[in-house]
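In: How does the following fold in three dimensions:
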Amino acid sequence: MVTNLAANEEQSGSYLSPGEPLYASVSGAGTPIILLHGLFGMGSNLGGLARALAPEFEVHQLDLPNHGRSPWQAMTSLDDLARSIASYIESHSLKSVAVFGHSLGGKVAMQLALAWPQHVSALVVADIAPVMYPSSHDTVFAALEAVDSAKPASRAKAGEIMRELLSEPDLVPFLALSLKRDEDGTYVWRFNVKALRENYEEFRAAPAGPAFDVPALFVYGLNSSYVDDQGIAKALELFPAAKFEGIADTGHWLHAEKPRQFNAAVLDFFRESLQASPEQISKERESQ
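Out: Reported below is the predicted structural model:
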C-alpha cells in the first residue's frame, strides 16, 4: 500500500531557491549509499529502506530537483538530474558511492552510472528499465493542476479534488505527502508541477551511454508492467553484470507493498557488492 509511505513525511518545510544544494537526509555510517525516489515523490518516501541500510552504511536520502525541499529549475532531463547527483557526490567528497533508485529515480541512477561511472561502485534499480515508456500521467498532472487552481484550505479538500480525477485510490494519499501549507494558509505542492509537466517527455526517455559492468541489481514487482523481457534485455546491454530479482504478488510500489522482502534483497546485494572499499574499486578501474 502506498499509504505506508506517509509515516516518513514531515508536515512542514520551505522551498529552496535555484542554485542551492539538493536537500538530503543522512543517517548511519560506513560506505555511502544514495537513495533516489520516483516522480512526484521525495527522499522521505524511502525511509523504510534507509532504516534497513543505516546500521551498516551511510545513507543519503536525496530530494531530486523540482521535488521535496530541493531547488526548482526549468530544465530537468535525465542527464540534468544525473548531473545534480554527480555534483552532490563531488561536493560532499564521497568519491565512489552505491546508488539506489526507484522508478524515475532508477532511471536517474542508471544515467549517473553510465555518464559518471567513476562515481558509482554498485547500482540497484527498482521497478524500472532503461527503455522509453509511453505517456501515462496525464490524469495525474490534471489532478495536480486542479489542486493548484483551487488553492484548498485543507489536505482533506485537496484529496477530494484529486479523487474526482484519479481512479487509482492509492495515488491520492501518496501525492498528498507532497502538499505543504503556504503562508496564506492554503495547501500547495512541494514539487514544481510546471517543470515536471514540461520535462515529462525527458523523463520517459531511456538512459544512454557506454555499457558499464558495475555490480547491478534490478528488482521489480511481478505484478508490475514496468519491467518485461525487452526491458531486461536492454538492461543487460547497458549493465552486463546485472542480476534480476522479481518479487511475487507485488506491483510498482514494491518497497511499500513488501518492505521486508524488498529491503532484505537490497541490503543483501549491497553487502555482497560493497565488500571492496570504494578506494579499491577506483584503483581497479584506473588499472584497467
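
In: For the rest of this, base every contact and every neighbour count on C-alpha atoms.
Out: Noted.

In: residues near Pro207, how many?
Out: For Pro207, the tally of surrounding residues (other Cα atoms under 10 Å) stands at 25.

In: Would you mind listing the residues in contact with it?
Out: Residues in contact with Pro207 (Cα atoms under 8 Å, 6 or more residues apart in numbering) are 78, 107-108, 110-111, 114, 130-131.

In: gap between the closest residue to Leu46 other than its chain neighbours and Glu279?
Out: Using Cα to Cα, 6 or more residues apart in numbering and skipping residues adjacent in sequence, the residue nearest Leu46 is His37, 6.9 Å away. According to Cα to Cα, to the nearest Å, His37 and Glu279 sit 27 Å apart.

In: and this one, so I can compare the two:
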Amino acid sequence: MKLNFKKTGAGKPLIIVHGLFGSADNWFSIARELEKDFTLYLVDQRNHGDSPHSEDWDYSVMAEDLKELMQDEGLSSAYFMGHSMGGKTVMRLALEYPELVEKLIVADIAPRFYPLHHQQILEGLNAIPLGQLKSRKEADEILAKYINNPGIRQFLLKSLGRDENGKFIWKINLPVITEKIANVGEAIESEKPFEKPTLFIGGENSDYITEKDKEDITRLFPNSHLIYIKNAGHWLHAEQPAAVIETVRAFLNT
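Out: Take a look at the predicted model:
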C-alpha cells in the first residue's frame, strides 16, 4: 500500500510511526526540532490519516507498508521510531527485515499481548451520526458522553474531516478498526531476535511498559535499553516533547 507521508529535514532518514487513532500530524511539534538533524518521514499508517483504507489490518501488513515506502523512496535502511501501535509496527518490521532498520526506538509499548481496552472510545466514535452532524462542537458533545477527558476527545476528533461536498467523514477506517480492534493488542513474536541498537522509552506515569515486560524486551531485542520519561504518561511525546527530543537525539547520534 502506498502510504501518505510528510518528508522534511536533512540528514539520515528517520521514519516516525504514530499510534492507534493517530496520524502523522501528531508528531509535527517533535518534527520541528528533529528535522534539524534528520530527514524525517512522518507516516500515516493504513486506515489512518490520509492513507488508504483496507480490510486488511494487522502488524504484518503494516510492516510491509513501511517496507514498500522505503523501496519507493530508495532507502536501503533507516532509523525507526514508533509510538504505541506504531511501536509494534516497527518492532514487527525490525524482526522481519532487520537489514532495513539501522536503529529502533519504541515509545511506550512492549512486545506482549494487551487486552482490549478501547471499547468505550469506539462506542463514542460510532455514536456520532456523520450524516446528520452539523458541527465539530456537536461531535464533541456526543463524544463527551463516553469520554470525560477533553484532551482525548480533541485528539480523536482530529480524525474528523470533510469530503468534497463538505460533509463530515472519518479519516480513520472506523468500521474496520471497530471490527478488528483485537489485532492492535496482538503480541509481537519472533524466533530470531533483532540485535541492533534499540531504545524503549516509557512514560513514568504509564503502565504500558512494566517490570514484567523487561524479559520479553531483552529476549527479542537483546541490544536494547529502557528509560522512562519523568512526568509523562502514554502520550509522552505530547506531554514532555523536549525530553523526548533530547532522548531521541542522544540515542541516534551516539
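
In: quick one: which of His37 and Glu279 of the first structure has more around it?
Out: More neighbours surround His37 than the other of His37 of the first structure and Glu279, with 25 against 12 (other Cα under 10 Å).

In: show me what contacts that one?
Out: 43, 45-46, 62-64, 101-106.

In: The same query, at a cut-off of 10 Å, please.
Out: By Cα atoms under 10 Å, 6 or more residues apart in numbering, His37 of the first structure lies in contact with 43-46, 61-64, 67, 100-106, 108, 126.

In: Show me what it aligns to in the second structure.
Out: Mapped onto the second structure by TM-score structural alignment, His37 of the first structure lines up with His18.

In: How much space separates that match from Ala24 of the second structure?
Out: Distance from His18 of the second structure to Ala24 of the second structure, by Cα to Cα: 6 Å.

In: what sits in contact with each of these two?
Out: The contact sets of His18 of the second structure and Ala24 overlap at 42-45, 48-49 (Cα under 10 Å, 6+ apart).

In: Max pairwise distance over the residues you listed: which two?
Out: Leu42 and His48 (12.5 Å; Cα to Cα).

In: What range does stretch 71-88 of the first structure cover in the second structure?
Out: By TM-score structural alignment, stretch 71-88 of the first structure lines up with residues 52-69 in the second structure.

In: how about that stretch: buried residues?
Out: Within stretch 52-69 of the second structure, the residues that qualify as buried are 52-53, 57-59, 61-69, counting by 16 or more other Cα atoms under 10 Å.

In: repeat for stretch 113-127 of the second structure
Out: 121-122, 124-125.

In: swap in stretch 217-225 of the second structure?
Out: Neighbour counts over stretch 217-225 of the second structure (16+ other Cα under 10 Å) mark 217, 219-222, 224 as buried.

In: Now do that stretch: distance from first to last residue.
Out: 9 Å.

In: That stretch maps to which residues in the first structure?
Out: Mapping stretch 217-225 of the second structure onto the first structure (TM-score structural alignment) gives residues 235-243.

In: Give me the distance between the matching stretch and the centre of its chain.
Out: 20 Å (Cα atoms, centre = their mean, to the nearest Å).

In: give the contact list for Val214 of the first structure.
Out: So Val214 of the first structure contacts 113-114, 117, 120-123, 238-242, 273 (Cα under 10 Å, 6+ apart).

In: Show me which of those residues is closest to His252 of the first structure.
Out: For these, the nearest to His252 of the first structure is Leu123 (18.4 Å; Cα to Cα).

In: Mind telling me what that closest one corresponds to in the second structure?
Out: Checking TM-score structural alignment: Leu123 of the first structure goes with Leu104.

In: Now for the residue nearest to its match when sequence neighbours are not counted, how many residues are close by?
Out: Ranked by Cα to Cα, 6+ apart and with sequence neighbours excluded, the top spatial neighbour of Leu104 of the second structure is Thr198, at 4.6 Å. Around Thr198 of the second structure sit 26 other residues, with neighbours defined as other Cα under 10 Å.

In: got it, and the one 3 residues further on?
Out: Per other Cα under 10 Å, the neighbour tally for Ile201 of the second structure reads 23.

In: The one 5 residues further on too?
Out: Neighbour count for Ser206 of the second structure, taken as other Cα under 10 Å: 18.

In: helix/strand/coil for it?
Out: What DSSP: H, G, I helix; E, B strand; the rest coil gives for Ser206 of the second structure is coil.

In: One more: Asp25 of the second structure?
Out: Asp25 of the second structure ends up helix, using three-state DSSP.

In: ok but Ala158 of the first structure is inside a helix, no?
Out: Yes: assessed with three-state DSSP, Ala158 of the first structure lies in a helix.

In: ranges for the strands of the stretch 1-150 of the second structure?
Out: Ranges of strands in the stretch 1-150 of the second structure, per DSSP state E, counting those that start in this stretch, are 5-9, 12-17, 38-43, 78-83, 101-107.
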